[in-house]
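Engineer: Pasting the sequence and the predicted coordinates here, then a few questions.
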Amino acid sequence: MSAPSSLCLLRTSAIGDVTHVVPLVRTLQAAWPQTRLTWIVGKLERRLVGELPGVDFVTFDKAAGWAGMREVRAALRGQRFDALLQMQVALRSNLLSLGIKADRRIGYDAARAKDLHGLVVNERIPARSGKHVLDAIGSFCEPLGLKQTTVRWDLPIPDEAHAWASEQLPGDMPTLLVSPSSSHALRNWRPERYAAVMEHATARGWRVALVGGPSASERAMADAVLAACTHAPLDLTGKDTLKKLLALLSRAQLLLTPDSGPMHMANAVGTKVLGLHAASNPNRSGPYSDRRWCVDKYDQAARKYLGKPASELAWGTKIEHSGVMDLIEVDDAIERFDAASTHLGIG
């Protein structure tokens, strides 16, 4: 088909999922460099992706409620797109999409649609189960006649962010970053278990740094981890921005984290990830490029909490039960750390 003159992408949140949209943007730009791309994105998430070249961004402030939706409509007044890629199925996003004028409205297949999603789209992506979230998002170009065959991020990182990261992590000492908090509290590991892995890394000659956002819950988690440490790591909790975190990740060799936004940010800059998975399936939502260093207890969690193997669960089922992350033992994470160290030629 001929190149569309304009496309609107709607994916407002969360950090990890917004990261997964970037390769789709790159695919569209490579095929149709003259096509005007407009991306409706969340206020926080724009701080991560808002400097992507060749994209017009419209910020949606979900905290503003209906006023935030009206602001988006005002920003798009007078515009009509050849197609809307409606990549978020939450009710709020479906309502937001009603203010976007587009001839084609491409959404998820019926199995992945919810919250009235089917009423706001008139085309659907191919119905495929068993795919990573990034591949599902990438398939939004298929109704347009494209195929995402390469995955490229190249997220812009300002020079000042790199300079700041270099000050925090000078030299070339092997570095383990630890981002202990997920936005889903039931995905978090115990502080003392993080601390045990961090002590092991320190004993192996690694530099260890703790990272996280400025929220009270992340500060509390960081304090609990620090209290359990014998050797105090560098504490950067609440000191970075999303761009500075990208820069920190680009200087580190490994990130220890539960299923979270920083997991996907690390993957996007090529940093290995020691992901902790029990509540979620790493094959669906783990680090896209390399999941070899993840601890995977998802099947064990399925059997314990849902009474069936993971292979019998609906794709995307979350097992966010109290205590589910306790299935991951310290030795599980240390074994993956040592394997990653050997692979990287460290220690």
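Structural biologist: That came in fine, so what should we check first? Numbering: from 1, shown residues only.
Engineer: can we go C-alpha only for contacts and neighbour counts from here?
Structural biologist: Fine.
Engineer: tally of neighbours for A195?
Structural biologist: Close neighbours of A195, defined as other CA atoms under 10 Å, add up to 23.
Engineer: The closest residue to it other than its chain neighbours: neighbour count?
Structural biologist: Leaving aside its chain neighbours, A195 sits nearest to C229 (5.3 Å; criterion: CA to CA, 6 or more residues apart in numbering). Neighbour count for C229, taken as other CA under 10 Å: 19.
Engineer: cool, and the one 10 residues further on?
Structural biologist: Around K239 sit 12 other residues, with neighbours defined as other CA under 10 Å.
Engineer: hang on, it packs against P214?
Structural biologist: Yes: counting by CA atoms under 8 Å, K239 does reach P214; the two are 7.5 Å apart.
Engineer: any idea how far S260 is from the closest residue to P191 other than its chain neighbours?
Structural biologist: Of all residues not flanking P191 in the chain, V225 sits nearest, at 4.6 Å (CA to CA, 6+ apart). From V225 across to S260, the span is 17 Å (CA to CA, to the nearest Å).
Engineer: So for the two, which sits in the more crowded spot?
Structural biologist: S260 (25 against 22).
Engineer: where do the strands sit along the stretch 101-250 of the chain?
Structural biologist: Remark: strands assigned in the stretch 101-250 of the chain by DSSP state E, counting those that start in this stretch are 102-107, 123-124, 175-178, 207-210, 234-235.
Engineer: Quick one: closest of those to D115.
Structural biologist: Comparison of these against D115 by CA to CA identifies strand 102-107 as nearest, at 12.4 Å.
Engineer: list the helices and strands the closest one packs on?
Structural biologist: When contacts are defined as 3 or more CA pairs under 8 Å, 6 or more residues apart in numbering; DSSP states H and E, strand 102-107 packs onto strand 81-86, strand 123-124.
Engineer: Next one for the comparison:
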Amino acid sequence: MARFLHKLLDRYLERYLRAHPQQLQPIERLERPPARLLVISSTALGDTLLSTPAIKSLRKSFPEARITFLVHRNVAPLFAGFPYVDETVLYHGGYRRFFSTVAELRRQQPEAALIFHGNGPQDIALAVLSGARFILKHPTASPQRIYLSHQFMPKRQHTIEDRLDLVRLLGGTVIDPTMEIPPLRDGNRDAAVLAGLGGAGKIVGFQVGASHPYNMWPIDNFGRLAEKILAADPEVTIVVTGVDRERPLGEKLVHACGNRVLNCCGRYGIADLPYLIRRFSLLVTGDTGPMHLAIALGVPTLSLFSAANHLGTGPYQDPTLHRVIQKDGSFVHRLPKKQRDDSAMRLISVEEVFAAYEACLHH
């Protein structure tokens, strides 16, 4: 079905551009900074957070521009009141409400669209159908790259820099590479999170799940790490974070370690999550959205990388706060995505994670 819908979209775009032959322009024809900008970062939590430096840099470089932010509806509550955008439009995923989303974007009349992260082929199509004359996206193999105003060459650099390159090409000169979320000012949310923690003082967070199995450290390893941490420090409480489907993983840790482990998987919505994570002394995590959220909040992290490379998606700010364990698990990418398991993450031992944990405490 998806392939059929993609073909329909291709045909629709072809007809649309035949009717609007002068719309799309190469970036060389940009004569002045655009007054109205569309920024697209319409996927999951982590990638949206990785887009915030570019969005901040757009606002700081072009303070008079009107910026519209296309963000996934599941992530949008975290960005309520985000001070760097003027308007937020919700993306509902795939082709859900596709044409109503197009209508909302067209009402914003963007001159330029910057795709920081989006699922194809919908992302470039939405940018085209928004009416934007200039469309930028970091290096992509998408067949729809023919609609882009510039073809970026791949670079060996952090994802944040890939997105900042779009801002630079547009003429942006005030570059801020730090991630940020709106200020945490909801006292009711904060009080609810504190109540849920039951008076726990020194908290170590465990993010046990990930968007893909090949980025997940085995739950048995988390259990053995928990035992070591709890034995070493009687004041520590471990709080397990994750979505509702990961609750059984948290229950395994509770069963193994007792009431000094709190299973918070699925307990808090995305708007509550920063109020929880900012209470952590440290977050132990794979390459996940909560890792990026902790970094944005200035919470120390111990992050585990193997299938992914931390030089591309790992901590990029406040280097003294964050410790990374990196193994070469790139072999998993030779398999089809659905066949990739946690074998790359199994290269990371419990002993080396615990040693890194102790080093974090004494830093």
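Structural biologist: The structure has been received and is ready for your questions. Computed from a predicted model, the values in this text were never measured in an experiment.
Engineer: Need the TM-score from the superposition.
Structural biologist: TM-score for the superposed pair, counting by TM-score structural alignment, normalised by the length of the first structure: 0.84. Supporting figures: 322 aligned residues with a CA RMSD of 2.5 Å.
Engineer: returning to that earlier point: M345 of the second structure versus the equivalent of the residue nearest to P191 of the first structure over in the second structure, what's the distance?
Structural biologist: Aligned by TM-score structural alignment, V225 of the first structure pairs with L253 of the second structure. Distance, L253 of the second structure to M345 of the second structure, using CA to CA: 18 Å.
Engineer: any idea which helix or strand carries the residue sitting furthest away from the middle of the first structure?
Structural biologist: The C-alpha centroid of the first structure is most remote from G78, which lies 32.7 Å away (CA atoms, centre = their mean). Assigned by DSSP states H and E, G78 of the first structure falls within no helix or strand.
Engineer: thinking again about what came up before, enumerate every residue touching the residue nearest to A195 of the first structure.
Structural biologist: With contacts defined as CA atoms under 8 Å, 6 or more residues apart in numbering, the neighbours of C229 of the first structure are 192, 195-196, 198-199.
Engineer: Then P4 of the first structure?
Structural biologist: Neighbours of P4 of the first structure in contact, by CA under 8 Å, 6+ apart: 32, 35, 82.
Engineer: Make a PyMOL selection of whichever of those turn out to be buried.
Structural biologist: Per 16 or more other CA atoms under 10 Å, the buried members of these correspond to this PyMOL selection:
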select buried, resi 35
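Engineer: Make CSV from the contacts of P4 of the first structure and add distance to L248 of the first structure to it.
Structural biologist: Output for these, formatted as CSV (distance: CA to CA, whole Å):
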residue, distance to L248 of the first structure
W32, 33
T35, 33
D82, 39
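Engineer: hang on, the earlier thing: now do the match of V225 of the first structure against V71 of the second structure, distance only.
Structural biologist: Counting by CA to CA - L253 of the second structure and V71 of the second structure are separated by 34 Å.
Engineer: Same check on T241 of the second structure?
Structural biologist: As judged by CA to CA, T241 of the second structure and V71 of the second structure stand 23 Å apart.
Engineer: ranges for the helices of the stretch 251-363 of the second structure?
Structural biologist: 273-277, 289-297, 310-313, 350-361 (DSSP state H, counting those that start in this stretch).
Engineer: Return the members of the contacts of C229 of the first structure classed as buried.
Structural biologist: 192, 195-196, 198-199.
Engineer: so which of the contacts of C229 of the first structure hold up in the second structure?
Structural biologist: Mapping the contacts of C229 of the first structure onto the second structure (both residues aligned by TM-score structural alignment, their matches' CA atoms under 8 Å) leaves 195, 198-199 still in contact.
Engineer: Considering those, which is situated nearest to A247 of the first structure?
Structural biologist: Out of those, the member with the shortest distance to A247 of the first structure (by CA to CA) is M198, at 21.0 Å.
Engineer: ok, now which ones touch the aligned partner of that closest one in the second structure?
Structural biologist: When the second structure is aligned by TM-score structural alignment, M198 of the first structure is paired with A226. Neighbouring residues of A226 of the second structure by CA under 8 Å, 6+ apart: 238, 253, 257.
Engineer: closest to V350 of the second structure among these?
Structural biologist: Comparing the contacts of A226 of the second structure against V350 of the second structure with CA to CA picks out L253 as the nearest, at 14.7 Å.
Engineer: Buried deepest among the helices and strands packed on strand 102-107 of the first structure, which one?
Structural biologist: strand 81-86 (a mean of 21; mean count of other CA atoms under 10 Å).
Engineer: What's the average distance for the next helix or strand after that one when superposed on the second structure?
Structural biologist: Per DSSP H and E, strand 81-86 of the first structure leads on to helix 91-97 as the next helix or strand towards the C-terminus. With mean CA distance after the TM-score superposition for the first structure, helix 91-97 of the first structure departs from the second structure by a mean of 2.4 Å once superposed.
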